[in-house]
Structures are given as C-alpha cells and as structure tokens.
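Enquirer: Sharing a model prediction with you, sequence too.
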Amino acid sequence: MRVLAAMSGGVDSAVAAARAVDAGHDVVGVHLALSRAGGTLRTGSRGCCTIEDALDARRAADLLGIPFYVWDFSERFRDDVIEDFISEYRAGRTPNPCMRCNEKIKFAALLERALELGFDAVCTGHYATLVDGREGRELHRASDEAKDQSYVLGVLTAEQLAHTYFPLGTTPSKAVVRAEAAERGLTVAQKPDSHDICFIPDGDTRGWLAEKVGAEQGDVLDRDGAVVGRHEGAHAFTVGQRRGLQLGVPASDGKPRFVLEVRPVSNTVVVGPKDALATAEISGERHSWAGRAPADGTFDCHVQIRAHADPVPARAAVHGGSVTVVPEDPFDGVAPGQTAVLYDGTRVIGQFTIARTVSAVPLDA
C-alpha cells in the first residue's frame, strides 16, 4: 500500500510513520506548512507546524529512510480554519479549530492531493481505531482512553475513513510511544505535546481576537435583563466562563455568576447562576456521518460535547438535515459552535455543530 505519512514534527506522527514502514508499506513523509510567517518559532509546548517542527519531521523521515516533502497549505488553512474561527467568534459562537483542521485540511485537502498522486491512504499519529465491518470501515475510540482522539476525528466521512491509517490506535499509552521513539533513535522522543491553538502560539486568544474582531465595550446583563457590569468586548467570553467578569452589582444570593449567553448583535453578555448552565437539549444542522448514516428517526447513543468531556447517554433524533439530542442528564455549559460527537459504544456515529441549546432551568426558576 502506498502511504502518505503526515508528519507534524511530533513524536506521535514520527512513530506512526515508522510503524507504516515496518508494516511493509511504501511510505512518503510530508509536513504541512500552515503559516506564511517565516519567522514562526515554537515556544515550549505552545503551537505546532513551526520551523522547528518542520526540521524535526525531516530528521525523523531521514532516519526512517523515506522521501520527505513540505507542502504549503497556508492559504487553505487561512481560509478554512483561521477565517472560520474569526467568523464564528464574531457571530457569538465557540468554534473548535482542531475539528475544522481535520475536516478541511488533513482529511480533505491533504487526502485529496494524496489520492490524486496515487497514494492509497494518509497516515497520521492520531489515537483512534479503525475497524472494517460488514457495512464498511468504522471509526472507534483508541485503546488508551486518556489519549483517545476520536472526538476530533468525528468529522471524517465514510469515504475519508476508507483512505485513512492510524497505526497508534491500539497502543496502550503515550509512554509506550515515547519509549519506542527513543529505542528507534528519534530525536523527538521526549518532545512535549503541543497544546492551545496552533495559530495563536503565545496563548493569548483574547488579545488575538481583539485584534482581528475588534473590541467594543458593552453591557453585562443578568437573566432579567438588568445591567450588572461592563465588558471590553463580547468576543472574549464563552458560555460557562466565570473568570474575567467585571460585575459591579453582586448577585442577590452572593454566589458566583457564569456566562450564559453571548449576543454579538447587541454586544451584550448574559450571566447567571451555575444552575442555569444546565442544558436539556441541543440541536444543529451542520452534520456528517462517520460511516453508515443513521436513518431518519430516533436512536439511543452517547454524546460528547468537548474533546475531554465524558460521554453522556442521550436520545438523538435525525429529521432531514437536522439533528436534535436530549441527554438523560443535562449537559453543563454548552455553547453554540461547539461540536457534538455521537457514539454507539466505542464507535463514532457522526457529529454536528451545535446551533441551538435549550436550558434545563426556566427563566423564572
């Protein structure tokens, strides 16, 4: 099998490429240049896809004895990930750029080019498992629940899964991967994992958004519409947030208040008690299915609304282009723009972007 190994410069993708070579595949390594800022440097474990990462990927490919290339996807990344991130925040939603990157870059743009060049599959260092079932390939959780990345891969379609290769899916822990990398002589064996948003390497998302979206002062309201404070820009807030609220009017019960809603049109932020974050229903229309699609109607499943959240038992309903989910117990602090991934046991059914939420606590409660 001809395999294109996406090599980020980290330990996971390097070991994944090495295992593809060991399996006897014809492997070519590629690093994606996602930024046109030539001086972009890595700071500790912040960011990825930097100059250092490209060099680390090349050294790993050289050690494995495979061809290596750097492909410039910066324009596509800017349009499909960065601009989407900005527009979502501008609309008062909370996007997940890693989901968009997997959907639009790694398993769309990269896979499309790989197939055009005659490759059979794209190999990555994601922790997830592929199972070939009677009705096609299925995406399942990884063996290591702590490292499982099936949530951020929930955007993959059946066609994309058919050309995907995850060599690390059954690995019991990240420690095993690091030990294997050291044994192979890979210099990235102890390289720290990247975190935060890769195109905001200093971690100052609030400041970055203020520069891109603009910061305009506005009111902070309680659930009754009374002004209880001021803010420096609604884009800096997300549902469930407690820190950074400059409230001049204390709550009548003396308890902390949390962001319940962001209203970009009126440039206001609504706050209230923690109980009001309980969400009884979510729905959305921007959905995809990882394998066979469920028929219109209702079905039981588990739903995960964040990368590291626990899955929640729920009842899902699919009607035409809309998906609605009612959890057995309310979700806690769901924001429009987040991604809900549906599971049947360990198998990923599909995902949708949350567009509407229904509070479990009525306004007059």
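Expert: Thanks, I have the structure now. Numbering: from 1, shown residues only.
Enquirer: only C-alpha atoms for contact and neighbour calcs from this point on.
Expert: Fine.
Enquirer: Longest helix in this structure, please.
Expert: helix 51-64 (DSSP state H).
Enquirer: In terms of secondary structure, what does that helix contact?
Expert: Helices and strands touching helix 51-64, by 3 or more Cα pairs under 8 Å, 6 or more residues apart in numbering; DSSP states H and E, are helix 11-22, strand 26-33, strand 68-72.
Enquirer: Any idea which of the ones you listed gets closest to Ser322?
Expert: Ser322 lies closest to strand 26-33 among the helices and strands packed on helix 51-64, at 34.1 Å (Cα to Cα).
Enquirer: what packs against the closest one?
Expert: Packed against strand 26-33 by the contact rule (3+ Cα pairs under 8 Å, 6+ apart) you find strand 2-6, helix 11-22, helix 51-64, strand 68-72.
Enquirer: Can you give me the buried ones in that strand?
Expert: Under the neighbour-count criterion of 16 or more other Cα atoms under 10 Å, strand 26-33 has Val27, Val28, Gly29, Val30, His31, Leu32, Ala33 buried.
Enquirer: let's bring in a second one:
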Amino acid sequence: MEPSVYVDCWQLIQRFGRAADESQDANFELFSQCWLEMQMQHIYSAQTNHVEVMETTMAALHVAKRVACGRKTNGDMFEAKRAQRIGGIYLLYAIYNKQPTKHFVKIEVSPRTWESLTSYVEQLRLQTGERRDTQQVSYIFWKLVQENAFLYTALDYCQALDALAAYDHLESIAIAKHQNNHTSALLKQQLKPSKVYLNEELNGLSDLASISKPLCQLQEAYNKQMVRHRSSFAATQIFSQLQDVFSEANDKLMGNKPPATTSEANDQLDVRKRVRQKAMFGEAIEAMSTDDEESEQPSPKPITLHERRMSSATVFEAKLPEDVLKNLQS
C-alpha cells in the first residue's frame, strides 16, 4: 500500500510544481486546487482499521519531508525545484491536519532532516521574504511547530526488525521485488531445454580446473607449514582431489576422450537392459536374455508374477495352499 501512496504524493507535488512554474507563484491556494483535482481528499477511503490509516499517514508524511529537504523517497539527494520543496511543506501541513487520528501520527524528523527544513525556511525568508508564497510557507511551518507536530528521533522512520517500516528502503524493496520477478521469469525461460544454454553452462564448468590452481598452491603452502605437526594432522589433499575431478570433467566436456563407437554404444545399451531386467525379474530372466542367441541351450522356465519384487499389485497373484484355504474357510 505504501508504494501507491508514494506515487500519489509524488504526482501531486509534480503537478503543483508545473502549475507553480506556469503561474510564477507557489501559493497554498494553487496547492489546494491540485489537491482537489487529484481527489486526494479520499486518500483515507476504504481503509478498514487504524493500522492502515497510520501507515498511509506515515508514508505520505515521509514523502513530504523528503521532498521538502530536496531528497527522494529513499533518501538520495536530487535537485528539487523551489515549488517542489514548498509543495512538500504544504503536503506536511495537509496530511497532518487531514488524518482521521488527528495529532496521533507525528512528523518524525532526525537532526539532519530538522536542520534541513529549518534552514530552507530561513533561506526563503532571507531571499524572498516579500513574496506571498514565502510568507505562507513560514506561517505553515510555524503553525506545525506550535501544534507540536514534529517528533524528534534518531531516524526519519520507525525501524522494525522485519524492515517493514523502514520507509527509506520501502521503494527500493518494491523495485527489487520487480527485478526478482523479472529475473525469475528470465530464468524459467533459460531453463527450458535448449542446446545453446546447455553449451554455455558446459563452457562455464570447463573453467573450474583453472580456478582451482591457486587453491592447490595454498594447499601446498599449508602442508609445508604443518609438517612439524604431521603426527597429529595428516596432510590435506582436498583441493588437489577437486582439481583432478574438475580436470576429468573438463576433458569429457572438451571432447578429449575419443567418442564411443557404434558397437560400444550398443554394448552399453545391452548392459543397461540386463541391469534393469535383473532388478525387476531376478537372475532367471537375466540368464534367459543373455542366452537368447544360443538356441541349443534349453530356455529356463519363466517365473510367475508373484515371484517378482513384492508390491500391492502382485502380492496376491499366487493362489494360497489348499490347507491354508481350508483353514480360512472354516
């Protein structure tokens, strides 16, 4: 909800800034007109509890004081125009007096923010003290101080353990979530079966052997330092073993191993077939499959289904002995 409040308040200040540039006057009446045009009077509509009202108020006040100090909602500096900074002070006054829980949520300001606000108001009075909009800004700021609207804190926002109330980071979190969604969608697209992406991953794996060389050097230096303690600590070989594994994988990926011939491929398929048959049907079917070509040997008697690996589908295939059936019937 807070990012939406950020957008509405930012658009209000931007509209007021454009209107003030056209009229060459940043008075409060023009701000009120922009407020009504954007229907900001309904900012608290359809909110069901006090927590939502407080969150909306705190988010709007955060945007207002940040812009009034010439900063973005995440605290970064930017070249704000005179009308924009004045609009931020107007927004502080409007939101503070518009909130349904009046004088409950205060404007939290850190020492840096308070110094920035007061110095800017003083700067306006010194430079353009005769202008009507400057007098309005001075009065509004003085009014907020008299109403005890400011709460002096170490930070400009409530800091919670779950970072949900860190308004300086709220916008960046929303942007990060959008980037993560875009990244996840891109990853899903890349994880589709594709020879191009597979080749790229294999090329990346081929670099592991060269990366492990500095680690092997570190391993040798460590073993030299531990020679005096060899009776208690054996020499480590973990990095050299990893390098051997990476080198072997690299050889296979780069095609250093000669390709298997057609006969070798067929032999491998036959071996896999025999292994599957042995796992499912036992030694009898394996012997029968290996001796198919020798027709002079008698073929073994095929096993029945219940002699296979037991499961709920095959355990009741064989008939029970007669004596067992008689006992069950009696």
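Expert: Yep, it's here. All figures in this text were calculated on a predicted structure; none of them were measured in a lab.
Enquirer: After superposition, what is the TM-score?
Expert: The TM-score (TM-score structural alignment, normalised by the length of structure 2) is 0.24; 123 aligned residues with a Cα RMSD of 6.4 Å.
Enquirer: still on that earlier bit, tell me which of the helices and strands packed on helix 51-64 of structure 1 lies nearest to Arg315 of structure 1.
Expert: helix 11-22 (35.2 Å).
Enquirer: What segments of the stretch 201-330 of structure 2 are helices?
Expert: Listed in chain order, the helices of the stretch 201-330 of structure 2 (DSSP state H, counting those that start in this stretch) span 208-211, 213-225, 238-253, 262-281, 283-290, 322-329.
Enquirer: and these as JSON lines, adding distance to Glu122 of structure 2 and mean neighbour count?
Expert: JSON lines is the format used below for those (distance: least, Cα to Cα, whole Å; neighbours: other Cα atoms under 10 Å):
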{"stretch": "helix 208-211", "distance to Glu122 of structure 2": "61", "mean neighbour count": "15"}
{"stretch": "helix 213-225", "distance to Glu122 of structure 2": "61", "mean neighbour count": "14"}
{"stretch": "helix 238-253", "distance to Glu122 of structure 2": "66", "mean neighbour count": "16"}
{"stretch": "helix 262-281", "distance to Glu122 of structure 2": "86", "mean neighbour count": "13"}
{"stretch": "helix 283-290", "distance to Glu122 of structure 2": "96", "mean neighbour count": "16"}
{"stretch": "helix 322-329", "distance to Glu122 of structure 2": "103", "mean neighbour count": "9"}
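Enquirer: Distance to His169 of structure 2 added to the ones you listed, as CSV?
Expert: Output for those, formatted as CSV (distance: least, Cα to Cα, whole Å):
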stretch, distance to His169 of structure 2
helix 208-211, 37
helix 213-225, 39
helix 238-253, 42
helix 262-281, 57
helix 283-290, 66
helix 322-329, 75
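Enquirer: out of those helices, nearest to Ile175 of structure 2?
Expert: Closest to Ile175 of structure 2 of these, according to Cα to Cα: helix 208-211, at 34.0 Å.
Enquirer: Which residues does that closest one contact?
Expert: For helix 208-211 of structure 2, the external contacting residues (Cα atoms under 8 Å, 6 or more residues apart in numbering) are Gln243, Asp244, Phe246, Ser247, Asn250.
Enquirer: which one is the third one nearest to, not counting chain neighbours?
Expert: I take that to be Phe246 of structure 2. Excluding the flanking residues, the one nearest Phe246 of structure 2 by Cα to Cα, 6 or more residues apart in numbering is Ala209, at 4.9 Å.
Enquirer: Also the fourth one?
Expert: Taking Cα to Cα, 6+ apart, and ignoring the residues beside it in sequence, Ser247 of structure 2 has Ala209 as its nearest neighbour in space, at 5.4 Å.
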